[in-house]
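1. this one's sequence-less:
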């Protein structure tokens, strides 16, 4: 690990873990913040924490750092800058944010940061949009999905992509059908959804319109409930046992820091290993 750290920049040591900024490699590479615990098992599953439209990658890493250290799990918080990745939330628009993350993870694997075949994927707000779509496209890579306070969702239904998984009539791409091809595997994932109790009013960042409001509702709280219900119904319709849970965080707003301070979010995002193992056993 010492050799790896020598290649990275801006180390900031606490009593135990290390919080490091890793610059981008190449023009379309992603920088990231890394939390490297003092003791990490070779099979420790990393957490990928994806920021929202405010680009708070450092905030995610710093507020989850103590919990990651306690569990001995590496944390990777990629940064999608506004100029290069204006629509990173939709995954496949302008430059392919999904491929950028895959490239970053491969670089970090080569540097010895993580060695497992899967990772846990977490996103808040715009990051939740990215994360659930990434998991739909690459369900084989995700061990557990944590979706927090997304502004809107891709539903497992026949609406045109990105609202649903049907191909768009006026577009050459077919990302919806590509996601649908792996839908059975996605629907078997352990999925944790959360949203603040007071995140129940649309704001300037809430996408709205007749189609999306009719499908998903007017606000993040309603949309989290409808998407969770839709995922559960889609799994049951295919004869699968859904493993999706929705937590409404009492007293919490949309802010990530508020959800951490009031909603004990760190334990929800990074639970004890026994809780994750129990879910894996039930749905193996």
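-> Cool, got the structure. All values reported here derive from a predicted model rather than from experimental measurement.
2. Please count neighbours and contacts with C-alpha atoms only from this point.
-> OK.
3. helices and strands around the one helix or strand residue 146 maps to, which ones?
-> Assigned by DSSP states H and E, residue 146 falls within strand 142-148. Secondary-structure packing of strand 142-148 (3 or more CA pairs under 8 Å, 6 or more residues apart in numbering; DSSP states H and E): strand 119-124, helix 126-137, strand 191-196.
4. gap between the last one and the chain center?
-> Once both centres are worked out by CA atoms, centre = their mean, to the nearest Å, strand 191-196 turns out to sit 11 Å from its chain's centre.
5. Please compare the first structure with the one that follows:
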């Protein structure tokens, strides 16, 4: 088992190669930001990078917030070598490249929850739950991860500037919806009851970049990333109304910001930090209502 205490060896930035126990042949890298004054009871936030696979940059975006607010931030980097393209990262490794379904135990959505359990097991943290922030491809990863139930220990989650969404609609097939998966109607009810925050830069409207999803099914979600975040919320509102359950999701528009990981991180910090600090000590039922 990998010793995770190097992540808190010194104040400021730390880094550590990491191998998930279920996927031991694929190297990840953990980039941590430890506050000057640290103890295991402080909140933990996992950060998910975009398509650039630049975990170090995203850790650095959160360095000042970690120190100023007394929390441990860990950016989990998924290198292309072990987690190629969107199938293994954005889409969680649900399917092989030929479309063959992978068993759930191989889904990469389980990496963060297992990492948190190991942090707890080694005494790096004594908290009961953690926070999630993902931007761009990381925003895709975060909301899809939550959609498949990987949220037992998640206190607060923010998906920012995602390029496409798995709409909470069983009539739309994966990965643009939750159809053709093992998600049930009861699962969907529980997902809609989870407090998910979407963040959308009002200037995230450029469509000329090579990483902007332009396929027919992606364009049905909206002409821009900004529009697609609002489509995702509207779809959830419709689903919640049809299922007669309260919806706990929201969209926060970030004025004047485009597809910018640093600025979206800065905008997310005052949203995440107070909720994370308040919820890490709450019982599970107070955070993830079972509807």
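-> In hand now; what should we look at? Model, not experiment: these values are computed from the prediction.
6. possible to save the helices and strands packed on strand 142-148 of structure 1 as TSV with distance to residue 260 of structure 1?
-> Written out in TSV, the entries for these read as follows (distance: least, CA to CA, whole Å):
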stretch	distance to residue 260 of structure 1
strand 119-124	11
helix 126-137	16
strand 191-196	11
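7. could you dump those to TSV with mean neighbour count and distance to residue 274 of structure 1?
-> Compiled in TSV, those are given as follows (neighbours: other CA atoms under 10 Å; distance: least, CA to CA, whole Å):
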stretch	mean neighbour count	distance to residue 274 of structure 1
strand 119-124	25	15
helix 126-137	26	23
strand 191-196	24	16
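8. for the ones you listed, which one sits closest to residue 39 of structure 1?
-> strand 119-124 (18.0 Å; CA to CA).
9. so that closest one matches what in structure 2?
-> Following TM-score structural alignment, the aligned partner range for strand 119-124 of structure 1 in structure 2 is 130-135.
10. Other residues contacting that stretch?
-> Defining contact as CA atoms under 8 Å, 6 or more residues apart in numbering, one finds that stretch 130-135 of structure 2 is touched by 43-50, 116, 139-142, 153-162, 261, 264, 272, 276, 280.
11. Please apply the same query to stretch 50-62 of structure 1.
-> Judged by CA under 8 Å, 6+ apart, the contacts made with stretch 50-62 of structure 1 from elsewhere in the structure are 19, 32-35, 49, 75-81, 121-128, 130-131.
12. Let's see that with 6 Å instead.
-> In this structure, residues lying in contact with stretch 50-62 of structure 1 by CA atoms under 6 Å, 6 or more residues apart in numbering are 77, 79, 123, 124, 125, 126, 127.
13. Go ahead and measure how far it is from the middle of the chain.
-> Counting by CA atoms, centre = their mean, stretch 50-62 of structure 1 is centred 11 Å from the centre of its parent chain.
14. got it, and stretch 21-38 of structure 1?
-> If you compare the mean C-alpha spot of stretch 21-38 of structure 1 with that of the full chain, they lie 17 Å apart, counting by CA atoms, centre = their mean.
15. Same question for stretch 222-234 of structure 2.
-> Between the mean C-alpha position of stretch 222-234 of structure 2 and that of its chain there is a distance of 18 Å (CA atoms, centre = their mean).
16. what's it in contact with?
-> For stretch 222-234 of structure 2, using CA under 6 Å, 6+ apart, the contacting residues are 163, 167, 200, 204, 205, 221.
17. Just give the nearest non-adjacent residue to the fourth one, would you?
-> Closest residue to residue 204 of structure 2 apart from its sequence neighbours, by CA to CA, 6 or more residues apart in numbering: residue 258 at 3.9 Å.
18. The first one now?
-> Leaving aside its sequence neighbours, residue 163 of structure 2 sits nearest to residue 225 (CA to CA, 6+ apart; 5.3 Å).
19. Repeat that for the second one.
-> Nearest residue to residue 167 of structure 2 in three dimensions, chain neighbours excluded: residue 177, at 4.2 Å (CA to CA, 6+ apart).
20. for the counterpart of that neighbour in structure 1, what are its contacts?
-> The pairwise alignment with structure 1 assigns residue 177 of structure 2 to residue 164, based on TM-score structural alignment. The neighbourhood of residue 164 of structure 1, defined by CA under 6 Å, 6+ apart, consists of 154, 155, 156, 157, 158.
21. Quick check, residue 125 of structure 1 in contact with residue 149.
-> Yes: here residue 125 of structure 1 reaches residue 149: they are 4.9 Å apart, a contact under CA atoms under 6 Å.
22. picking up where we left off before, which stretch among the helices and strands packed on strand 142-148 of structure 1 comes nearest residue 183 of structure 1?
-> Between residue 183 of structure 1 and these, the shortest gap by CA to CA is with helix 126-137, which sits at 6.6 Å.
23. now the angle from the closest one to strand 119-124?
-> An angle of 140 degrees separates the directions of helix 126-137 of structure 1 and strand 119-124 when computed by axes from the mean of the first three to the mean of the last three CA atoms, to 10 degrees.
24. Just give me how far helix 126-137 of structure 1 sits from the chain centre.
-> Using CA atoms, centre = their mean, the distance between the centre of helix 126-137 of structure 1 and that of its chain works out at 6 Å.
25. Following superposition onto structure 1, what is the mean distance for the match of strand 119-124 of structure 1?
-> Stretch 130-135 of structure 2, aligned to structure 1 and superposed, deviates on average by 1.0 Å (mean CA distance after the TM-score superposition for structure 1).
26. ok now that stretch, how far from the chain's centre?
-> Between the mean C-alpha location of stretch 130-135 of structure 2 and the chain-wide mean there is a distance of 5 Å, by CA atoms, centre = their mean.
27. and what of stretch 284-291 of structure 2?
-> Centroid separation between stretch 284-291 of structure 2 and its chain, computed with CA atoms, centre = their mean, is 19 Å.
28. list the buried ones in that stretch?
-> Neighbour-count burial for stretch 284-291 of structure 2 flags 284, 287, 288 (criterion: 16 or more other CA atoms under 10 Å).
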